[in-house]
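Visitor: Any chance you can model this:
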Amino acid sequence: MDLTVKEIAEVLKISEDSNQRITNIEFDSRKVTNNGLFVPLQGTRDGHQFVEQAKENGAIATLWSEDTSSAPEDLFVFEVEDTKKAFQKLASYYREKIAPKVVAITGSNGKTTTKDMTEAVLAQRYETYKTQGNYNNDLGLPYTILHMPETTEILVLEMGMDHAGDLTLLSQMSKPDAAAITLIGEAHIESLGSRAGIAKGKMEITAGLKKRGDLIYSCR
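Guide: Modelled structure (predicted):
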């Protein structure tokens, strides 16, 4: 990633005109490096508690929840209502800026293998980048997008889901040119009710599919 403080501020609708460059973004304070942007998230622990560690590791900026007090004074601070949504918004902007072709892959089984095989074939001809491991949810997908090199021509994204609506968010964030559904199985049937419910959920991958984009699925 390579964005200026001003660019980030404009995306988040914040007033800041510095041309200082931000070259990495992390929600794990241990992974931040020089000129980094830290993304504190609310989980089992409040990520805001780790801003000092992020700063020690090289962070020069941080997202910051508006309802959290004691924003650091020695960093560029982007105060937002929801740090996760801001993180996702930055990912959408960065994808638009780099403008790779996007291939999105989902399914009850075989997502990771299909993603890896697809990227391996495309890499013979194009500059490619893919989801690392199974970073395929509402945090992992924007993380993948924001870590792709600026030279990326094709981005291969794995998309997972646990509940209805999950893939709608991921698809709209990534705007795929092509999407594939590997298999409709019974994973997450407890939250989606039936295989028909699972199939409906998987079809959410088309929510952001570009006009005239390709959808690949098995008829069996």
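Visitor: from here on, contacts and neighbour counts on C-alpha atoms
Guide: Fine.
Visitor: Now name the helix or strand holding E79.
Guide: strand 76-80 (DSSP states H and E).
Visitor: where's the residue nearest the centre of the chain, which helix or strand?
Guide: By Cα atoms, centre = their mean, the chain has its centre lying nearest to P142, at 0.9 Å. Taking DSSP H and E as the definition, P142 sits inside helix 140-147.
Visitor: One more sequence to fold, the one below, so I can look at both together:
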Amino acid sequence: MTLWTSRDAVAATGGRATRDFAVTGVSIDTRTIQPGDLFVALQAARDGHDFVAQALEKGATAALVSRLPEGVPEDAPLLVVPEVLAALEALGRAGRARMRGKVIAITGSVGKTSTKEMARIALTGQGNIHAAEASYNNHWGVPLTLARMPEDTDFAIVEIGMNHPGEIEPLARIARPHVAMITTVAAAHLEAFGAIEGIAREKGAVFRGLTQPGTAIIPEDLPVTQLLRDCADAAGALVIGFGQQGMAKPLKAETVDGATPVRARVLGETADFTLASAGTHFVMNAVGVLAALSAAGADVQKAAKHLSDWRPPLGRGAVEVLGGIRLIDDAYNSNPTSLSAGLATLARLTGGRRVAILGDMLELGPDEIAMHADMATDPSMLAVDLVHTAGPLMRALHEALPRDKRGLHAETAAELAARAGDLVAPGDIVLVKGSKSSKVSTVVDALRRTSQSTPPGERTA
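Guide: A predicted model of the protein is given here:
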């Protein structure tokens, strides 16, 4: 099905087409490009113009460029614009403008991608669904998601992220969501914001992009909940809280063998579902998702039924049987809030020794060492038997732990990974968690190499 004709793309971007074309997709990566795609020559770590010839050879119908790339003939199918990123943003705005369905935006310090996937899967059978790929939530990811959106989309789920002040509002204004959900506000990127209140204000800026009337889905029970409410009120949004005291809340959630049957009350409606996870943070986000979908006009009962089909993405809390151990792979990201949630998940699983393998939490600002040490007093640490640590910041936690809980410490995750066989024993329940840049995922890889893995999704525990 045609996504963009050259005429539509020219009208959206103000560019010049060298010839007529019709594309069926939009791509920024020649490694995954499909025949019929419009290749967008973004300038990032490398200049996308250097790959235009390759994209066309691999079947791209046309390329979005700001100049004639080297090795590309003048009569090649090109959409020439003054600046490629600005043109992609314009294409995203046009994609959003022509779509008549409902848009749901999801942001938060933790859980954006897993919550976006919950929403996508929960909407199964309720029309044409379009969602952001992977973690496409930044200055190019959001417009790319919208540029890829078919005109007949009934529900779109857009993920919006940030690293620095001022990033969320412009993306929200491009997406113009009908419903915006904040998963939580935590001490992430504190180097750029200075305090948790600054992070909350930045997250709350998502409400400024809401269509009118719009709905704000916010987490209750946070120290900054009122600040989020103030942001929503200032944007003229209807506010729905989710959490233990919210309009959407779990009534019952008990983990059994790693899965969690849940009964929830969502805007006056009772819904039952089972999550393939032991994490209470996943339960809360699932309840928030149901509130968001209800606000967008979806059927809550159908959505709850399909939540049972959701699985945590790799590296974000998925539980798998790995040889003789059970592994919680949460190595994609970490901050004090998400680490506390990960430890709570580990504490709820029973049947063996509980082992945590932890890499540095990054971008926490001047108090980062104290924040690492403070994790020794996290309530869930009482149930953890052994803690291995990697990284200069995690040394503070290693030294703060009681001696009987101290495992190995290494300055790098690679050093710890090299001793994978010494970290765990058959029967252990193992949490691996750290910021992505700490590369603690190398420990997960090492554990997989030394054990026989059951693929995630086939068997969970």
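Visitor: quick one on the thing from earlier: how far off centre is the helix holding P142 of the first structure?
Guide: 4 Å (Cα atoms, centre = their mean, to the nearest Å).
Visitor: Spell out the residue ranges of the helices in the first structure.
Guide: 5-11, 51-56, 83-98, 111-122, 140-147, 166-174, 189-192, 195-202 (DSSP state H).
Visitor: Can you state the mean residue-to-residue distance of the third one versus the second structure?
Guide: Going back to what we said before, that points to helix 83-98 of the first structure. Once fitted to the second structure, helix 83-98 of the first structure is off its aligned match by 1.2 Å on average (mean Cα distance after the TM-score superposition for the first structure).
Visitor: now do the last one
Guide: In the superposition with the second structure, the aligned residues lie an average of 0.6 Å away from helix 195-202 of the first structure, counting by mean Cα distance after the TM-score superposition for the first structure.
Visitor: Not counting its own residues, what contacts that helix?
Guide: The contact list for helix 195-202 of the first structure, computed with Cα atoms under 8 Å, 6 or more residues apart in numbering, reads 106-107, 163-165, 167, 181, 184-186, 188-189, 192.
Visitor: What does A410 of the second structure correspond to in the first structure?
Guide: Aligning on TM-score structural alignment leaves A410 of the second structure without a counterpart in the first structure.
Visitor: ok, A410 of the second structure touching H398?
Guide: No: if you go by Cα atoms under 8 Å, A410 of the second structure and H398 don't touch, sitting 10.1 Å apart.
Visitor: neighbour-wise, which of the two wins?
Guide: H398 (24 against 18; other Cα atoms under 10 Å).
Visitor: What is the corresponding segment of the first structure for the helix or strand where that one lies?
Guide: Assigned by DSSP H and E, H398 of the second structure belongs to helix 394-400. Counting by TM-score structural alignment, helix 394-400 of the second structure falls onto no part of the first structure.
Visitor: how about that helix: buried residues?
Guide: M394, R395, A396, L397, H398, A400 (16 or more other Cα atoms under 10 Å).
Visitor: coming back round to it: list residues touching both of A410 and H398 of the second structure?
Guide: Counting by Cα under 8 Å, 6+ apart, the shared contacts of A410 of the second structure and H398 are T389.
Visitor: circling back to that earlier point, for the helix holding H398 of the second structure, name the packing helices and strands.
Guide: Packing contacts for helix 394-400 of the second structure, counted by 3 or more Cα pairs under 8 Å, 6 or more residues apart in numbering; DSSP states H and E, involve helix 368-374, strand 386-390, strand 406-410.
Visitor: Number of residues surrounding the closest residue to the residue nearest to the centre of the first structure other than its chain neighbours?
Guide: Excluding its sequence neighbours, the residue lying closest to P142 of the first structure (Cα to Cα, 6 or more residues apart in numbering) is A91, at 5.1 Å. Here the number of neighbours of A91 of the first structure (other Cα under 10 Å) works out to 22.
Visitor: Hmm, A91 of the first structure is touching H147, no?
Guide: No: checked against Cα under 8 Å, the pair A91 of the first structure and H147 is beyond contact range at 9.3 Å.
Visitor: okay, and the common contacts of those two?
Guide: By Cα under 8 Å, 6+ apart, no residue touches both A91 of the first structure and H147.
Visitor: how far apart are the helix holding P142 of the first structure and its match in the second structure?
Guide: After superposition onto the second structure, helix 140-147 of the first structure sits on average 2.2 Å from its aligned residues (mean Cα distance after the TM-score superposition for the first structure).
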